[in-house]
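S.K.: with the input below, show me the fold.
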Amino acid sequence: MRLPLVLFLIAPLVEIASFIIVGQAIGILPTLGLIVLSGVAGVVLLRLQGAGILRRLQSEAQKGVDPGRELVHAALLAVAAFLLIVPGFFGDIIGILLFIPIVRDIAWKLIKPRIVVSSTFASGGFRTARPADDTVVDLEDDEFQREPGPNSQNPESPWRGPRIGRD
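M.R.: The predicted model follows:
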């Protein structure tokens, strides 16, 4: 628990230091331009990569393949875009690295032993597992209708609560 806290406290200091170093090297306006450009690049890359990830997730679900890798790739792309959108050069470097598929594959290999995907596969894709003693009946809209029941007219309905204070 201490490591994330330390990183959370050190990251802003590293970003401020990077602003100062880059600002001294290239000037204030080019530094601000790079910050805006990295934010725009993060939004654009997220839109381009995000659509591709969604297509790959859908195709893997249709094939009945474990979607864990694609889910991790999607999460890492979201983190990468967030790092690019948030101002800071150190975060931008990490964000750009996360947009590289090989880096995401390395992260997947590190994360894979710690992830368990719990679902059942069906011919149409993933289905959530239901208990064996399932008593739920799924009905379509045309298989039922809503009508006021006998309790809706009954003031003594158990769903209305006690009649204390009503006249």
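S.K.: from here on, just use CA atoms for contacts and neighbour counts.
M.R.: Fine.
S.K.: so who does G39 touch?
M.R.: 84-87 (Cα atoms under 8 Å, 6 or more residues apart in numbering).
S.K.: where do the helices sit along this protein?
M.R.: Ranges of helices in the chain, per DSSP state H, are 2-26, 28-63, 68-85, 89-98, 101-111, 150-153.
S.K.: TSV please, covering those helices and showing distance to A122.
M.R.: What follows is the helices of the chain, written out as TSV (distance: least, Cα to Cα, whole Å):
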stretch	distance to A122
helix 2-26	39
helix 28-63	9
helix 68-85	17
helix 89-98	32
helix 101-111	25
helix 150-153	41
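S.K.: picking up where we left off before, between the contacts of G39, which is nearest V117?
M.R.: L84 (29.2 Å; Cα to Cα).
S.K.: could you check how far that closest one is from L54?
M.R.: To L54, L84 is 21 Å away according to Cα to Cα, to the nearest Å.
S.K.: who has more neighbours, the two?
M.R.: With neighbours defined as other Cα atoms under 10 Å, L84 and L54 compare such that L84 has more, 29 against 14.
S.K.: mind checking how far that one is from I21?
M.R.: Using Cα to Cα, we find L84 at a distance of 19 Å from I21.
S.K.: ditto for N151
M.R.: Here N151 is placed at a distance of 74 Å from I21 (Cα to Cα).
S.K.: alongside the first, I'd like the structure of this one:
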Amino acid sequence: MPTLLVLFVTVPLAELFLLIEVGQVIGALPTIALCLLTAMLGAALLRQQGLQTLARARGNLDQGALPAIELLEGVALVIGGVLLLTPGLVTDGVGFVCLLPFTRLWLVRLVLARLSVRVGPSGGGGPQSPGAGDDPHVIEGEYERRDEHHR
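M.R.: Sure thing, here's the model as predicted:
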């Protein structure tokens, strides 16, 4: 929680500082125009990259493959779009990192390297199943589906 508090305090302060500094160099109206230009450019880039990512995800699904990378890229696109619509130059910079294909893929791979994802068959799990007992945060269990019309 302290990390979020630090972000909510430092990011707006950094935005204000940078906007004031840029405004002193190029003027107030050009600074506002720059913010509007980055928002419009970001919206166009978001639309184009979003459609490309959706097409790749659909292609993977058609081939029977899980579009995991494309789903994470979609998350990065949403984050980038939100950041670009937020007024400020710092958030615009981070937003463009999320929207540009090569930096977005780098971010996704960085996130994937930090995640531990296990995919395997469901059911029948017990102490003898592969991977059981490896992670103390994994709780083995069973479930039964009960539909309303079977009660």
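S.K.: got a TM-score for the two of them?
M.R.: Here the TM-score for the pair of chains, by TM-score structural alignment, normalised by the length of structure 2, is 0.73; 127 aligned residues with a Cα RMSD of 2.5 Å.
S.K.: of all the helices of structure 1, which lies closest to S118 of structure 1?
M.R.: The closest of those to S118 of structure 1 is helix 68-85. By Cα to Cα, the value is 10.3 Å.
S.K.: and that closest one with helix 28-63, angle?
M.R.: 160 degrees (axes from the mean of the first three to the mean of the last three Cα atoms, to 10 degrees).
S.K.: mean shift of helix 68-85 of structure 1 relative to structure 2?
M.R.: Mean deviation of helix 68-85 of structure 1 relative to structure 2 after superposition (mean Cα distance after the TM-score superposition for structure 1): 1.0 Å.
S.K.: what packs against that helix?
M.R.: Applying 3 or more Cα pairs under 8 Å, 6 or more residues apart in numbering; DSSP states H and E, one finds that helix 68-85 of structure 1 contacts helix 28-63, helix 89-98, helix 101-111.
S.K.: could I get the ones you listed in CSV, plus columns for distance to H73 of structure 1?
M.R.: Shown next, in CSV, are the helices and strands packed on helix 68-85 of structure 1 (distance: least, Cα to Cα, whole Å):
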stretch, distance to H73 of structure 1
helix 28-63, 8
helix 89-98, 9
helix 101-111, 6
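S.K.: tell me which of these sits nearest to V79 of structure 1.
M.R.: helix 89-98 (7.2 Å).
S.K.: got the angle between that closest one and helix 2-26?
M.R.: Put simply, helix 89-98 of structure 1 runs at 110 degrees to helix 2-26, going by the same axes, to 10 degrees.
S.K.: helix 89-98 of structure 1: average distance to aligned residues in structure 2?
M.R.: Helix 89-98 of structure 1 sits 1.1 Å off on average (mean Cα distance after the TM-score superposition for structure 1).
S.K.: picking up where we left off before, nearest to F8 of structure 1 among the contacts of G39 of structure 1?
M.R.: Among the contacts of G39 of structure 1, V86 lies closest to F8 of structure 1 (Cα to Cα), at 14.2 Å.
S.K.: identify the residue of structure 2 aligned to the closest one.
M.R.: Structural alignment places V86 of structure 1 opposite T86 in structure 2 (criterion: TM-score structural alignment).
S.K.: buried deepest among the helices of structure 1, which one?
M.R.: Comparing those by mean neighbour count (mean count of other Cα atoms under 10 Å), helix 68-85 ranks first with a mean of 21.
S.K.: show me the contact partners of that helix.
M.R.: Contact with helix 68-85 of structure 1 is made by 38-43, 45-46, 49-50, 53, 56-57, 91-92, 94-99, 104-105, 108, 112, 115, 117, as judged by Cα under 8 Å, 6+ apart.
S.K.: any idea how far the residue nearest the centre of structure 1 is from Q49 of structure 1?
M.R.: Geometric centre of structure 1, nearest residue: A75, 5.8 Å, by Cα atoms, centre = their mean. Using Cα to Cα, we find A75 of structure 1 at a distance of 11 Å from Q49 of structure 1.
S.K.: likewise for P87 of structure 1?
M.R.: In terms of Cα to Cα, P87 of structure 1 sits 21 Å off from Q49 of structure 1.
S.K.: could you count how many residues lie near the match of V86 of structure 1?
M.R.: Residues near T86 of structure 2, counting by other Cα under 10 Å: 15.
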